[in-house]
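In: what follows is a predicted structure for the sequence shown.
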Amino acid sequence: MPEPVKKPISAFARKPKTQEAEEGSSVIFEAETEKPDAKVKWQCNSKDIASDSKYIIAADGNKHSLTIKVITKEDASVYAVIAGGSKVKFELKVVSQPGGRLRCCCCAFEVSVCSPTGCNVITAHKDLTGLFTEKPQSGEVTVGENITFVAKVNAESLLKKPTVKWFKGKWMDLASKSGKHLQLKETYDRNTKVYTFEMHIIAAKANFAGGYRCEVSSKDKFDSCNFDLTVHGDSTDGNDDSGELDFSTLLKKRTVQVHTETDVDVWNILSQAPPTEYEKIAFQYGITDLRGMLKRLKKMKKEEKKSEAFLKKLDPAYQVSKGHKIKLAVEVANSDIEVKWLKNGQEIQPTGRYIFESVGNMRYLTINHCSLADDAAYTCKVGEEKCTTELFVKEPPILVVKNLEDQMVMKGERVELECEVSEEGANVKWLDKDGVELTRDESFKYRFKKDGCKHVLIINEATKEDCGHYKVKTNGGESVAEVLVQEKELEVYQSIADLTVKAKDQAVFKCEVSDENVRGTWYKNGVEVKPDARVNITHIGRIHKLTIDDVKPEDEGDYTFVPDGYAYNLSAKLNFLEVKIDYVPRQDPPKIHLDCMGRTAESTIVVVAGNKLRLDVPITGDPAPTVIWTKGEKVRQMKEGDGRVHVETTKGHCVFTIECAERQDEGIYSVVVRNPAGEDTADIHVKVVDVPDPPMAPTILSVGEDSCVVQWEPPLFDGGQPIIGYVLERKKLKSYRWMRLNFDPYPETTYEAKRMIEGVPYEMRIYAVNSIGMSRHSPASQPFVPIAPTSEPLGLCVDNVSDTSITLKWRRPERIGSADLEGYGIEYCKEGTDEWIPAMEGLTERTSTVIKGLTTGDKLQFRVRAYNMAGPSAPATLAQPVTIREIMQRPKIWLPRNLRQTLIKKVGDIMNIVIPFQGKPRPKVTWSKDGEPLDPTLASVRNSEVDTIFFIRKTERKHSGKYELQVQIENVEDKAAVTLQVVDLPGPPEALKIVDTWGFNVALEWKPPKDNGNCEITGYTIQKADKKTMEWYTVHDQYRRTHCVVSDLIMGNEYVFRVFSINLVGLSPEPYCTKDSVYIQKTGIIYKPPNYKDHDFTEAPKFTRPLVDRSVIAGYNATLSCAVRGIPKPKVTWYKNKMDISNEAKYRMISKQGVLTLEIRKPCPFDGGVYTCKAVNDSGEDTVECKLEVRRK
């Protein structure tokens, strides 16, 4: 069994307490340890304190003290004492003295202590704790502009260079996002030893808004700072010179959609996801312990009971990034109680990574440099009670730092695709050409290898079926490479050799290659050799033979064997040796014996560059002639050797040899033989053929989604043989491996290369091929990126048409692709023609446009195309041509629903209403007030083509009234009315008097105010005051009647009363007070009550709320309501057009506490008319009526 873990015991027997002291005084903090020899360390703001003139640290056995002299405001901070693994925090609070000036004995500055009457206040210094000397601050930026965030770190106290990371949200590391819009910079000042870290955001976009975090770490020190970035939309609507009353510009709806990346909480995702998704989520967010995660997830779903020991428990789960630190906090009920911290049920001992802290009732567990081993369940235990949480350690996203490279291998060889990721031991997925994940199988076709950060996919014995794109994928990136498998490279086991044969002999050229299935073609001087009676071509296994029987002089030449499908050739020379035996008399003139003199194409001697040229010329003559070889004007005499050229003469022969023939060796060679008897001359035409020169750099004509069209010019020199075709290669710009695109020579000079990856830059190069071989490669083309044009714009339609202009609008294309959208091009075409005319210069970025300057009456067809780097998309066209002519439309006012009722505004409010209307051509808009033309000084009006704005900057009582809007086009018009009621505070009530006094009661009576504030008086507030104190107390609030009784007055006091008026706005500014006071007499006075007559409570019916005219929509239930009073309760009868409807089922009559309601169920237009309500009792009768209008839907 494992050894039991010891219980952690605090190192302090007595802990220092928080103290409060005045400026200029001294303070002593005392602590007592359990062991007398314990080492104690004092800290201020997590920095060690040393003894000096300011601080005195003393130790006597197990008693320790810290003395702070001449306290100043700067000494107010959090202090700590540390012994072993225990750390106790306490505070020093500094109180200012009530005046005067203090001088600090340890600092060369003065502190002003000010009284409340005032003096200049000293600005507080900037207090920065941790590693930052300057923290990045929150900022705002407009779309398209730049902004920079700066963080500074002082490195004087650091042992190594600080490391800074910038994050957006919780987990997005911005180091991997550096590019066009984001740049991270770092500078170091050697004089001040300050590191400056900058984050530059260039051409900000709306989705850049959100919360950011800057983290700095150096060995065991860590600090972080949060800041926000707000991105404002670019305000492009409206005119700059429209003035401050350009209400149509001010009120245009501008919606800026800001897409912020939400913070990902893996715990919430796990708790809500089905069990089938756990493995996928674990891979996506870097959770490796899937089994442990499921166990803890099951435990966390149990309900927790209310605890008595804990005031605040741990959260259900915490999440932290690998390498960061986290602090777990609980609040206990008893500040002196000790707690235990457990990890997966095992008690934790304090170490450098696990730090326990106790501050008041708070208990903290800090875990530094979290690793995957810290991913566990943590428990805080107090006695028998405990609270548990789950800590998830999240690994940062795994990035592919070194991409895969394309591979081209021979059939049967092994393929190794290698990549490098950002962290060792990371999990990656390999996907084949069909997007299916690769796994180990029984045939061991695929093998996977890990070596630190390197991951390798091995494909054994590659075949043609293995060609395609392979992908490696992590939870933070991916990389793609293409594998091409070529047939096995041909090897030559035995090459053909030069032959010298005599007439009538047999010449046999023989070669052996590695593949017995490879066929080939034999050439003589670049011309294909056809078998006949003398020439025999055989292919047996790996051996190819060319046999020539009965050799003749015309068989002499260069013979070449070219294997089919390979840019490869084998060459040899056939030399014809003719022996003639003639009787040569003395003094025989020299004679050159050649069958052909090289003056025709058929007799030209062809040699392949690099091969040996041997001219063996039979000669006769007695005495032996002298041989002179010439080429053009250059004469070469007989020598043993001259560099590459060798001339030798034997009896009956002169031999001219050029080792490794070159292109400049081509020409007409002359041989001259002389002796005393005469001379003879012969010309030999030699042609040197070679591989062609490399073509010029190819040009990319166009690109597509996964292809490009490349064009090139033929080489300047074809090598003396016609160009058979070309071989093309491509590679990724950042790769070093070229991939061949065709194995058979391609005869054209324009080629469409396919199977590329969109968005990846490539280069192309070309080889020229003739019958001799392949040229060197051409220079690489300019880098290009395969990009497809976007799809066509969506929803093209006509928004508006006038006599000379048209407004079009559309939506963005459904597919944009990897390139940014550059804009839209608009064209139009007259009906009956095929000429498309650009509607504007350049492109527009908007999805709507107004085309002006058109001719009235023309029928035009319009189309819109989206443009990106690849060019224009397919056009979006209108369904039919459009006639350029204003469309007549009747004027109609669309009065908003809230303006159909009385509009109530307070005095001083701003009134701004927008009323839309329609009508073409633009209607004439007229405002009037109470039947009179609107005074321009009373209100401001601004009209546009589609709405009118009525604006009053500061409302007054005189603005109340009925405003009428009229829109008119020629003789057709439409009207709408808006009623404005400007309300104000009411005036005070009038004629307040004391009507009667009895016992402890007083009856008051008053009259309504003369000025009701232009709205109904809703009540009154009655207050009383004792004349001794004159303190006012409210007796009744929101009292609706104009008389009341004030009760519960105190005997022997004298009272005065006042009343406020209340309306919709509020209380009247001034009350009305009683002129007289009331004295509440003491007991002993006999009250003689007056004689009252019995009150007659009968009352004739009277409607307190009349019926209101209504306009309703057919098919929806409608109600008519009124209120009636009367004693005894009156009998109510409803009439429609003076016909009793009491017994009709369509109507429902409701009476509740004097409120009468008639409900009309699903009315139709025939239910419209005059409705009457009649109330009758013994004291009289009363009627009320209204008009009901039923509109169709």
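Out: Okay, I see it. All of these numbers come straight from a predicted model, not from anything done at the bench. Numbers count the residues shown, from 1 in each chain.
In: all contacts plus neighbour counts: C-alpha atoms, from now on.
Out: OK.
In: what about stretch 354-374, distance to the chain center?
Out: Chain-centre distance of stretch 354-374: 36 Å, with Cα atoms, centre = their mean, to the nearest Å.
In: got a list of contacts for that stretch?
Out: 85-90, 320-336, 339, 341, 348, 350, 352-353, 391, 393 (Cα atoms under 8 Å, 6 or more residues apart in numbering).
In: okay, now it: how far is its last residue from its first?
Out: When the termini of stretch 354-374 are compared using Cα to Cα, to the nearest Å, they are 11 Å apart.
In: what comes up buried for it?
Out: 354-358, 360, 362-372, 374 (16 or more other Cα atoms under 10 Å).
In: which ones are touching K312?
Out: Contact analysis of K312 by Cα under 8 Å, 6+ apart lists 330-332.
In: can you check E752 too?
Out: 707-710.
In: can I get those residues in TSV including neighbour count?
Out: Formatted as TSV, the contacts of E752 follow (neighbours: other Cα atoms under 10 Å):
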residue	neighbour count
S707	19
C708	21
V709	15
V710	21
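In: including secondary structure and distance to K471, could those residues go into CSV?
Out: Output for these, formatted as CSV (DSSP: H, G, I helix; E, B strand; the rest coil; distance: Cα to Cα, whole Å):
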residue, secondary structure, distance to K471
S707, coil, 19
C708, strand, 22
V709, strand, 26
V710, strand, 27
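In: ok, structure two:
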Amino acid sequence: LPLPLKKPKTQEAEEGSSVIFEAETEKPDAKVKWQCNSKDIASDSKYIIAADGNKHSLTIKVITKEDASVYAVIAGGSKVKFELKVVSQPGGRLRCCCCAFEVSVCSPTDTRQDLTGLFTEKPQSGEVTVGENITFVAKVNAESLLKKPTVKWFKGKWMDLASKSGKHLQLKETYDRNTKVYTFEMHIIAAKANFAGGYRCEVSSKDKFDSCNFDLTVHEMRKSSTDGNDDSGELDFSTLLKKRTVQVHTETDVDVWNILSQAPPTEYEKIAFQYGITDLRGMLKRLKKMKKDEKKSEAFLKKLDPAYQVSKGHKIKLAVEVANSDIEVKWLKNGQEIQPTGRYIFESVGNMRYLTINHCSLADDAAYSCKVGDEKCTTELFVKEPPVLVVKNLEDQMVMKGERVELECEVSEEGANVKWEKDGVELTRDESFKYRFKKDGCKHVLIINEATKEDCGHYKVKTNGGESVAEVLVQEKELEVYQSIADLTVKAKDQAVFKCEVSDENVRGTWYKNGVEVKPDARVNITHIGRIHKLTIDDVKPEDEGDYTFVPDGYAFNLSAKLNFLEVKIDYVPRQDPPKIHLDCMGRTAESTIVVVAGNKLRLDVPITGDPAPTVIWTKGEKVRQMEGLSLPAHASVSTHVHLLTFTSFYGRIHVETTKGHCVFTIECAERQDEGIYSVVVRNPAGEDTADIHVKVVDVPDPPMAPTILSVGEDSCVVQWEPPLLDGGQPIIGYVLERKKLKSYRWMRLNFDPYPETTYEAKRMIEGVPYEMRVYAVNSIGMSRHSPASQPFVPIAPTSEPLGLCVDDVSDTSITLKWRRPERIGSADLEGYGIEYCKEGTDEWIPAMEGLTERTSTVIKGLTTGDKLQFRVRAYNMAGPSAPATLAQPVTIREIMQRPKIWLPRNLRQTLIKKVGDTMNIVIPFQGKPRPKVTWSKDGEPLDPTIASVRNSEVDTIFFIRKTERKHSGKYELQVQIENVEDKAAVTLQVVDLPGPPEALKIVDTWGFNVALEWKPPKDNGNCEITGYTIQKADKKTMEWYTVHDQYRRTHCVVSDLIMGNEYVFRVFSINLVGLSPEPYCTKDSVYIQKTGIIYKPPNYKDHDFTEAPKFTRPLVDRSVIAGYNATLSCAVRGIPKPKVTWYKNKMDISNEAKYRMISKQGVLTLEIRKPCPFDGGVYTCKAVNDSGEDTVECKLEVRRK
């Protein structure tokens, strides 16, 4: 091969200058190719390629920054690489190469700075609504351009949109010949939300370049919400939840460079956000320019690694090992020498040199070099910012329509960037300022000014180190009744007051009596103070009796109560008339029932008559409240006609007042224990009278017991609770449920209308997050206090069913089943698999084993032969069993007959060669059911147990010889038999050993300085072919043996170049596959080399002319091939000297085309066409030329489509 004698060297040149690379080859006519970035270079206005004999040169004119690359020169089969480094001109805008690794404070929008203003019209930023179309236009004037401009469209920093053309993106190009203006258009069709972002348009023409950045904003379509669409977006969010990882673990240090080098370019931006890389473009640029081929260094024994990574605030130690322990080194940062300080510490220990950087910051992200004399090694230090974590999570919120919503979180770093998403769609500031983003140090707040039903959903805040999710529920404002109006029973001339309290103080209402609106007048007064509405009727008359209703404005419900008029009938009673109680309850029975709400005032006004004035006694059960015979406390007062007694302690809430003609019994702030039958007894000397009044105290119910969680799902749970022990005297009409995250303090109400059942399925929860539940009981009076919280639970879905359940084997009493892991595992770990079987015709599933198995296969034993069984497998996790995977049909438990078959391994199908003393251990698998009979034999005879050991199993047989001997060679036959069916296979074993020495070595002839030897092959060839001989000679004076011929295959040879005057003896070793024979065969006689006395003059012969014109001994043959598969055309040629071969396609030279590969070996010429297409069909010609003539041959190639 014409290897270059002089290799091109790496050079450094300034922009605008020229550079020459030179190379020399051994042969002057060697074919040399130059490449740049593995692409061939041809002579043009930029490159000049010259050749002068064996000297070759490459000249690059007017160097630009883009010329800095890796070049190569190829001569024959040798390839030498070299580099061109380009530095900016003094005072120029471009930095020098050594400073190219410097980290800029803000990432540049483009790596190329030499903009020339090629655009005559730049694409402008635009806005579009989802589903609509938009077009971006760029125009370039080509009057001053030598070459047609090339335009590339990018999204982000490096996503080339040329590969994305299709349904939603089309690129168009037009040219106006009159104005010489190129128009480039990018059409975005049916825009999607993820199309939003920054775009870039680049135009280049030879050494000119220009670029323009523009933005695309995509607005969501306005959606009209309805009351029945509360769960909109739930499905999409559930899909996102399945991918959410809720495990919290300590982050391990990762090498971002390794991740970037293995990831596709489309993932670079995502990785940069995840690991906090602020200058990703600078990082990739510096890594790309690092040298890949390390040259052997004389000054360094161990160089710096190509790159190092350290977390912000940590320290790092850079180490090199130098060859001279006394030499001084210099440390450089971006080409500038570093001076030792408190942060930069230099150490020297033996041959090791250390640079320690303490408290690394982003300013330390740079290129570092260690310099020894003129030699230096360089590395890159990348400072990684710690990931931003969410310290305080978002809280679920439930607000009413129109209220303000603030979602607040706290992150670990001030000024960190966060992303807000709603149901997986990123939120941005829109024109209406619906969403406001507030940042205060580590706190980040998302503000929704006026919440609507459309704002319901899951909101997520994301950083590069974590995320948090919260749910926002927006409800229509519902009016709650805090205090309802109660029935009243009053007598004439008294005052009746109906009072109720609602949740909204701004709600007005209307009072009705028997369906007719009540108008205020002198006796009727209607008031509204805050949340309290009152209807007051003074001087009650009989016509005021009726049903009174309060209807809140704008709400479809009402509050009703009844006013009962107590008519007092006064009859003239003569003196000494017995007392009488006058209770007129409008046709009711004497035993009246009065209902009072707990906490309200109970007043019983009973008219009485009698002369003299009777004594009044009140009793409840057996307890007597009597005015007579009691000593009055100090604070009680008595008048002539009014007997007022105020009880203390137990009786502190009870008042009894007697006036002329009636008695009043009052209980302040009624309680449940006040419920019962109250009796009033009036007595005087003329007699007595009694009446019973039933008082019923109603209240809100007691709180239910703590609810229990029956089951959990992927985003739901089923909760159950028991009704409260006391219903407050009114039937329970339903329950209200609330839930909250375990680590949160905010409870979210799940239903606003009372839920009548005691089992409820709560939905719209986040898988993997712990929750708690509590319950309120509701009756007609109001809502109870909340129950104790349930035990914490985590919504987890069962796994999907196991995949690929199949029967692997069946015997008379057992079956082997196999399956694969479920496709979806979920956030909980897989606990194992449960296997069950069921007899055909029954529904009883019987566990096949106790507990669960973690393996994906099992053997079920102890089955009854002949039973037809169905099997199923279910996967278990914390949420319970998955859906079962079943077989397509029942399986009959019976051994299946399987023909015997030997699966002889490929390496045993040829002769197995072993050396004497080696161990032989072969395993041959087979199949067959029931278990087949295995028999070994040697050379047709039964195998002797002393020769080899045999172990058989149900699926294979093992043949073992501990120490092989020559007698073990032979043909071994394996027979596998089931009843009358059998299969056979043979293994040939050849045990080889070292050969014996050759026979009958003798000296045949001697002349001049040459000796002819001859011998016979050895009698013992070691059980393998003799591959050659080794011939040695020795001078009888020293008897030191020297090898003359090695691996010599003939049995006679000539030993030349013997020394005159010496006496020689010879010996021969035989060689086989194992090695040399242990002993040689030596000549019995010696040979003495005589001195020559006559000078031999050979005759002069005329040199024979061996030249021959090229001639094809094997022509090309017409071929028809299939497109896409490599094809070859072959022919054979002879000629002296070796002819030069050229291939043509349709009379066009194809020697330099990369699609074709030309091979020449021993006169056989082959043209390989790589993956031909129909275009490659045609007439191919091969032409051979030398000094004596030329010859051609051709054929026709047809390429057929697949």
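Out: Nice, thanks for sending it over. Here the structure is a predicted model, which is why all the values come from computation and not from measurement.
In: could I get the TM-score for this pair?
Out: TM-score of the superposed chains, computed with sequence alignment, normalised by the length of structure 1, equals 0.64; 1174 aligned residues with a Cα RMSD of 24.2 Å.
In: which one of the contacts of K312 of structure 1 is nearest to K591 of structure 1?
Out: V330 (120.0 Å; Cα to Cα).
In: quickly note the distance from the residue nearest to L158 of structure 1 when sequence neighbours are not counted to V164 of structure 1.
Out: The shortest distance from L158 of structure 1 to any non-neighbouring residue, by Cα to Cα, 6 or more residues apart in numbering, is to S218 (7.0 Å). To V164 of structure 1, S218 of structure 1 is 9 Å away according to Cα to Cα.
In: again with K1152 of structure 1
Out: 75 Å.
In: out of these two, which sits in the busier spot?
Out: V164 (18 against 8; other Cα atoms under 10 Å).
In: just the buried residues of the contacts of stretch 354-374 of structure 1.
Out: With neighbours counted by 16+ other Cα under 10 Å, the contacts of stretch 354-374 of structure 1 contain buried members at 85-90, 320-322, 324-326, 328-332, 339, 341, 348, 350, 391, 393.
In: so for structure 2, the centremost residue is which one?
Out: K243 (7.5 Å; Cα atoms, centre = their mean).
In: now N907 of structure 2, what's its secondary structure?
Out: helix (DSSP: H, G, I helix; E, B strand; the rest coil).
In: what do we get in structure 1 for it?
Out: Alignment note: N907 of structure 2 maps to N898 in structure 1; criterion sequence alignment.
In: try R436 of structure 2
Out: Aligned partner of R436 of structure 2 by sequence alignment: R447.
In: I figured that match hits I459, correct?
Out: Yes: using Cα atoms under 8 Å, R447 of structure 1 makes contact with I459 at a distance of 6.6 Å.
In: more neighbours: which of these two?
Out: For the pair R447 of structure 1 and I459, the greater number of neighbours falls to I459 (19 against 15), based on other Cα under 10 Å.
In: that one reaches R414, doesn't it?
Out: Yes: I459 of structure 1 is within contact range of R414, at 5.7 Å (criterion: Cα under 8 Å).
In: who touches stretch 671-679 of structure 1?
Out: Applying Cα under 8 Å, 6+ apart, the set of residues contacting stretch 671-679 of structure 1 from outside is 587-592, 619, 621-630, 680-683.
In: hmm, try it at 7 Å
Out: With contacts defined as Cα atoms under 7 Å, 6 or more residues apart in numbering, stretch 671-679 of structure 1 is touched by 587-590, 623-630, 680-683.
In: residues of stretch 211-230 of structure 2 that come out buried?
Out: 211-219, 230.
In: I misspoke; the intended subject was stretch 1127-1141 of structure 2.
Out: 1127, 1129-1135, 1138-1139, 1141.
In: in strands only, show me these.
Out: 1127, 1129-1135, 1141 (DSSP state E).
In: closest to D253 of structure 2 among those residues?
Out: Relative to D253 of structure 2, the closest of these is A1127; by Cα to Cα it sits at 51.1 Å.
In: circling back: SS state for the match of R436 of structure 2?
Out: R447 of structure 1 is classified as strand under three-state DSSP.
In: just checking, it touches V456?
Out: No: counting by Cα atoms under 7 Å, R447 of structure 1 does not reach V456; the two are 8.2 Å apart.
In: anything in contact with each of those two?
Out: With Cα under 7 Å, 6+ apart as the test, R447 of structure 1 and V456 reach no residue in common.
In: matching residues in structure 2 for stretch 1043-1060 of structure 1?
Out: Alignment note (sequence alignment): stretch 1043-1060 of structure 1 is matched to residues 1052-1069 of structure 2.
In: what sits up against the matching stretch?
Out: By Cα under 7 Å, 6+ apart, stretch 1052-1069 of structure 2 touches 997-998, 1009-1015, 1029-1036, 1076-1077, 1079-1083, 1085-1091.
In: with stretch 453-460 of structure 2 instead?
Out: 225, 233, 420-423, 467-474.
In: how about 8 Å then?
Out: The contact list for stretch 453-460 of structure 2, computed with Cα under 8 Å, 6+ apart, reads 223, 225-227, 230, 232-234, 237, 401, 420-424, 467-475.
In: stretch 255-263 of structure 1 too?
Out: In contact with stretch 255-263 of structure 1 (Cα under 8 Å, 6+ apart) are residues 169-171, 206-210, 231-233.
In: now swap in stretch 234-241 of structure 1 and tell me
Out: With Cα under 8 Å, 6+ apart, stretch 234-241 of structure 1 has contacts from 142-144, 249-250, 252.
In: 10 Å instead, please
Out: Stretch 234-241 of structure 1 is contacted from outside by 141-145, 206, 246-254, 256, using Cα atoms under 10 Å, 6 or more residues apart in numbering.
In: hmm, which of the residues you listed are the buried ones?
Out: Buried among those (16+ other Cα under 10 Å): 141-143, 206, 246-248.
In: restricted to strands, list those residues.
Out: Reading strands off these with DSSP E, I get 141-142.
In: so which of the buried ones among the contacts of stretch 234-241 of structure 1 comes closest to Q19 of structure 1?
Out: V141 (46.5 Å).
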